[in-house]
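Visitor: return a 3D structure for these sequence lines:
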Amino acid sequence: MEAPLCAGRGFCPDDCMCQTRIGEITMCAFELRENALGVEIHAGDQLLALYRATEELPRSESPKPCFAPLYTLSGQLVTEYRPPDHAWHTGLFFGWVHVNDANLWGGRWYLPETKKYEDVADSHGVQQHDGFTALEADGVTESLSWLDGRDQLMARESRSFGFYSTEGGYCLRISMRIEPAGDRLVMGASRAARYSGLVLRMGPSFAEADHYCSEGRQGHADIMHQHARWVGARGKSGGFVALMDHPSNPRHPVTWFTRANLLGTGLLIEGDLEIAAGECLELHHAFFVLDQDPGPTQIESLYADFAASPGELP
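Guide: Alright, predicted model coming up:
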């Protein structure tokens, strides 16, 4: 069994002082490097992730921070970024189709009155990066503003994420807190598919991924719109990812939105969420990126460890 990777030191010995063990996850200091777009995470000389915080994109894509690319430790590409069919799909991202009167997902809105996806003027909002308040590989904290189609402030978000080594890969822990800037925030979803939440658009090797979930269902079609604690996806040519829903999240276990090349939470499938003034919405997820599929028993063990931890970065 290989020891966890330690940035700048090759493989990390069991007694490495940079390690703190939390169940089966090892907090081992990957290297964080800042760049013009945001931050990169490296294991030695290998790029694992780029977090795009400030990239300028067309307003029609509802610009939002995202992770793209993401790679396995062996170099397998996990994400697809701005594909021709849906340019607003940006790797691993938080997307919200309806927030008050704004589109924080991108693309057209589905209009019930026409039963079509239509362009709606001044509808595309922005999840705007305001700045980083902490920058470490095992703990990045970011402030964001949610702006509507006319650049009016709707909400403030605090987002935190960290990368941790685990056998055969790594885990990305990500948390967010959303607070309305005005009287309330109404978060809805597409009136057709109702997708919204943390979503992964998978790369070419995952274009026809094999999905399975904590409840024993297999295949993206059977998992779509069903509840599960976690969902995993295996690439046709190797590589495996698993997205997990923390038990402290609202509507846990979450409903899922899954396609052959897409893995996403569907927090709003069951209906809108309203956040009143003075209240907040918190979400906590774990995202595992592994070289091989360890099987549902091992994924369930990793989930149990995640579920037992506080609903925040460890």
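Visitor: only C-alpha atoms for contact and neighbour calcs from this point on.
Guide: Fine.
Visitor: and the strands in the stretch 151-300 of the chain?
Guide: Ranges of strands in the stretch 151-300 of the chain, per DSSP state E, counting those that start in this stretch, are 153-166, 169-180, 184-188, 196-201, 210-213, 230-234, 240-245, 256-259, 262-265, 273-276, 281-290.
Visitor: to residue 39, which of those lies closest?
Guide: With Cα to Cα as the criterion, residue 39 lies closest to strand 153-166 of those, at 11.6 Å.
Visitor: which strands and helices sit next to that closest one?
Guide: Contact here means 3 or more Cα pairs under 8 Å, 6 or more residues apart in numbering; DSSP states H and E; on that basis strand 153-166 packs against strand 25-27, strand 139-147, strand 169-180.
Visitor: and the angle for it with strand 184-188?
Guide: 60 degrees (axes from the mean of the first three to the mean of the last three Cα atoms, to 10 degrees).
Visitor: how about residues contacting strand 153-166?
Guide: 4-5, 24-30, 136-148, 170-182, 185, 313 (Cα atoms under 8 Å, 6 or more residues apart in numbering).
Visitor: 7 Å instead, please
Guide: Here strand 153-166 makes contact (Cα atoms under 7 Å, 6 or more residues apart in numbering) with 4-5, 24-28, 137-148, 170-182, 313.
Visitor: before we move on, back to that, would you list the strands of the stretch 151-300 of the chain in TSV and tack on distance to residue 127 and mean neighbour count?
Guide: Shown next, in TSV, are the strands of the stretch 151-300 of the chain (distance: least, Cα to Cα, whole Å; neighbours: other Cα atoms under 10 Å):
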stretch	distance to residue 127	mean neighbour count
strand 153-166	9	22
strand 169-180	11	21
strand 184-188	14	20
strand 196-201	13	24
strand 210-213	29	23
strand 230-234	26	26
strand 240-245	22	25
strand 256-259	21	24
strand 262-265	18	26
strand 273-276	17	16
strand 281-290	16	22
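Visitor: mind giving me CSV with those and columns for distance to residue 109?
Guide: Output for these, formatted as CSV (distance: least, Cα to Cα, whole Å):
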stretch, distance to residue 109
strand 153-166, 19
strand 169-180, 23
strand 184-188, 12
strand 196-201, 13
strand 210-213, 28
strand 230-234, 27
strand 240-245, 26
strand 256-259, 17
strand 262-265, 19
strand 273-276, 18
strand 281-290, 24
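Visitor: out of those strands, which gets nearest to residue 85?
Guide: Once these are compared by Cα to Cα, strand 196-201 is nearest, at 11.5 Å.
Visitor: state the distance from the nearest residue to residue 159 once chain neighbours are set aside to residue 5.
Guide: Distance criterion Cα to Cα, 6 or more residues apart in numbering; nearest residue to residue 159, sequence neighbours excluded, is residue 176 at 4.3 Å. Between residue 176 and residue 5 the computed distance is 27 Å (Cα to Cα, to the nearest Å).
Visitor: next up, for comparison:
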Amino acid sequence: MTRAVELVHRHGDHLSVVATGSGVELLRYVYRAEDAWEAPKPYIHPLRTLSGQVVTGYRPNDHRWHKGLQMTASHLSGANLWGGNSYVHGEGYLALPERVGSMAHAGFDEVAVHDGGAHFTERLTWHPRGGEPWAEETRRIEVHDIGTRSGSWALTWSSAVTNRREEPLRFGSPTTHGRPDAGYTGLFWRGPRCFRDGRITAPDAEGPEMMGRQSPWLAYSGEHDEADGHATLVFVHSPENDHTGAGGAHPAHWFVRSSPFAAVAPSFAFHEELVLNPGATLARRYRVLVADGTWDRDRITSEVGALSWGVFQE
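Guide: Here you go, the predicted model:
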């Protein structure tokens, strides 16, 4: 049986997932360490549609630390694992390199290709600047449901972060520190420059008013440069994330912008800090549908509902 993808591992640098037949590199997961000012951490770039169009940005001139799709922590117990300037209430963004930390690749436990796609599981350590690890993360990336019928494929990102300090870890954002509508932290997507002023869609709303609000999914559609056409990315909470907080989990809120650039993050510390006690684990799982074309709300609802989640594995 012909497998849907091939996986190429350039050891010490990156993993590539390539669609068989077309030869399109659907994603490149880069885990080499990069510039210390940019809070080195693994990231996905490029991320592509099935037709080969790139739907991520990398090191834009406004924020060099924005790199495709990556897990971030903008305010973590006084450290900045986001990159660049740090927000200080009353003073704005300041160059404080002593605060900028990193998320370091520690190894892969599993790298596998199967009939329906591919997956890999990684171990990482989270560090303040020049210090001992504050946290350990187990991360699983899955590529699946690669369908020419729907013109889309699915990426599932699972992260389980365990506090290894002897005191609580406090996850925050610029908003928890006093800046309105800047609740970015957690999984973060930066779109390509051409996606500026794109379309934002949620189950019951559209547009920038979704900033700081809650919903089980949020979609962003943009138009390509160079090639004709559009693409849609749908960011989806898994059921166990309990994105409303109704079941006792810390509630998530969307950070989303279409201007001056395209960005989406299902922030877990938008309005309030998330406190992770010593030895406790913060587990979150997200899905990103990467589609050619512009999907309307009915299409998004149908496609999101058609994919099952299965059992969550930390």
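Visitor: TM-score for the pair, please.
Guide: The TM-score (TM-score structural alignment, normalised by the length of the first structure) is 0.85; 284 aligned residues with a Cα RMSD of 1.8 Å.
Visitor: isn't the residue nearest to residue 159 of the first structure right next to residue 285, touching?
Guide: No: counting by Cα atoms under 7 Å, residue 176 of the first structure stays clear of residue 285, with 9.2 Å between them.
Visitor: check contacts around residue 55 of the second structure.
Guide: 47-48, 191-192.
Visitor: what residue in the first structure is paired with it?
Guide: Residue correspondence, TM-score structural alignment: residue 55 of the second structure in this structure matches residue 78 in the first structure.
Visitor: do residue 67 of the second structure as well
Guide: Match for residue 67 of the second structure (TM-score structural alignment): residue 90.
Visitor: dump the helices and strands packed on strand 153-166 of the first structure to CSV, plus distance to residue 253 of the first structure.
Guide: Putting those into CSV (distance: least, Cα to Cα, whole Å) gives the following:
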stretch, distance to residue 253 of the first structure
strand 25-27, 22
strand 139-147, 26
strand 169-180, 16
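Visitor: let me know which of these is the nearest to residue 291 of the first structure.
Guide: strand 169-180 (6.2 Å).
Visitor: can you count the residues close to residue 134 of the first structure?
Guide: 12 (other Cα atoms under 10 Å).
Visitor: map it across to the second structure for me.
Guide: Under TM-score structural alignment, residue 134 of the first structure pairs with residue 110 in the second structure.
Visitor: what sits against that match?
Guide: Counting by Cα under 7 Å, 6+ apart, residue 110 of the second structure has contacts 120-121.
Visitor: OK, contacts around the counterpart of the residue nearest to residue 159 of the first structure in the second structure?
Guide: In the second structure, residue 176 of the first structure lines up with residue 159, judged by TM-score structural alignment. By Cα under 7 Å, 6+ apart, the contact set of residue 159 of the second structure is 137-140, 283-285.
Visitor: let's see it at 10 Å
Guide: For residue 159 of the second structure, the contact set (Cα atoms under 10 Å, 6 or more residues apart in numbering) comprises 71, 121-123, 137-141, 186-187, 281-286, 313-314.
Visitor: spatially nearest residue to the residue opposite residue 242 of the first structure in the second structure once aligned, not counting backbone neighbours?
Guide: The alignment partner of residue 242 of the first structure in the second structure, by TM-score structural alignment, is residue 234. With sequence-adjacent residues excluded and distances taken as Cα to Cα, 6+ apart, residue 234 of the second structure is closest to residue 219, at 4.2 Å.
Visitor: when you align them, which residue in the first structure goes with that neighbour?
Guide: Checking TM-score structural alignment: residue 219 of the second structure goes with residue 232.
Visitor: was I right to think that match contacts residue 216?
Guide: No: in this structure residue 232 of the first structure lies outside contact range of residue 216 using Cα atoms under 10 Å: 11.1 Å.
Visitor: show me whatever sits in contact with both of the two.
Guide: residue 296.
Visitor: what's the distance between the residue minimising distance to the centre of the second structure and residue 173 of the second structure?
Guide: The centroid of the second structure falls nearest to residue 187 when counting by Cα atoms, centre = their mean (3.2 Å). Separation of residue 187 of the second structure from residue 173 of the second structure (Cα to Cα) stands at 13 Å.
Visitor: what is in contact with these two at once?
Guide: Residues touching both residue 187 of the second structure and residue 173 (Cα under 10 Å, 6+ apart) are 73, 267-268.
Visitor: got TSV for the residues you listed, with neighbour count and distance to residue 257 of the second structure too?
Guide: Converted to TSV, these look like this (neighbours: other Cα atoms under 10 Å; distance: Cα to Cα, whole Å):
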residue	neighbour count	distance to residue 257 of the second structure
73	27	18
267	26	13
268	28	17
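Visitor: quick check: neighbours shared by residue 176 and residue 285 of the first structure?
Guide: 161, 312.
Visitor: what's the next secondary structure element after the host helix or strand of residue 70 of the first structure?
Guide: In this structure, residue 70 of the first structure sits in strand 66-70 according to DSSP states H and E. Using DSSP H and E, the helix or strand that follows strand 66-70 of the first structure in sequence is strand 92-99.
Visitor: residues in the second structure aligned with the next helix or strand after that following strand?
Guide: Note on strand 92-99 of the first structure: by DSSP H and E, the next helix or strand toward the C-terminus is strand 102-104. With TM-score structural alignment applied, strand 102-104 of the first structure matches the range 79-81 in the second structure.
Visitor: distance from that stretch to the first structure after superposition?
Guide: For stretch 79-81 of the second structure, the mean deviation from the first structure after alignment is 0.7 Å (mean Cα distance after the TM-score superposition for the first structure).
Visitor: would you mark the buried spots in that stretch?
Guide: The neighbour-count check on stretch 79-81 of the second structure (16 or more other Cα atoms under 10 Å) flags 79-81 as buried.
Visitor: and the gap between residue 91 of the second structure and residue 177 of the second structure?
Guide: In terms of Cα to Cα, residue 91 of the second structure sits 11 Å off from residue 177 of the second structure.
Visitor: contacting residues around the residue found closest to residue 279 of the second structure once you drop the neighbours it is linked to in the chain?
Guide: Closest residue to residue 279 of the second structure apart from its sequence neighbours, by Cα to Cα, 6+ apart: residue 163 at 5.1 Å. For residue 163 of the second structure, the contact set (Cα under 10 Å, 6+ apart) comprises 126, 133-137, 169, 276-282.
Visitor: do residue 61 of the first structure as well
Guide: So residue 61 of the first structure contacts 82, 86-90, 103-108, 124-126 (Cα under 10 Å, 6+ apart).
Visitor: how near is the residue lying closest to residue 157 of the second structure once chain neighbours are set aside to residue 126 of the second structure?
Guide: Residue nearest to residue 157 of the second structure in three dimensions, not counting chain neighbours: residue 141, with 4.9 Å by Cα to Cα, 6+ apart. Distance, residue 141 of the second structure to residue 126 of the second structure, using Cα to Cα: 18 Å.
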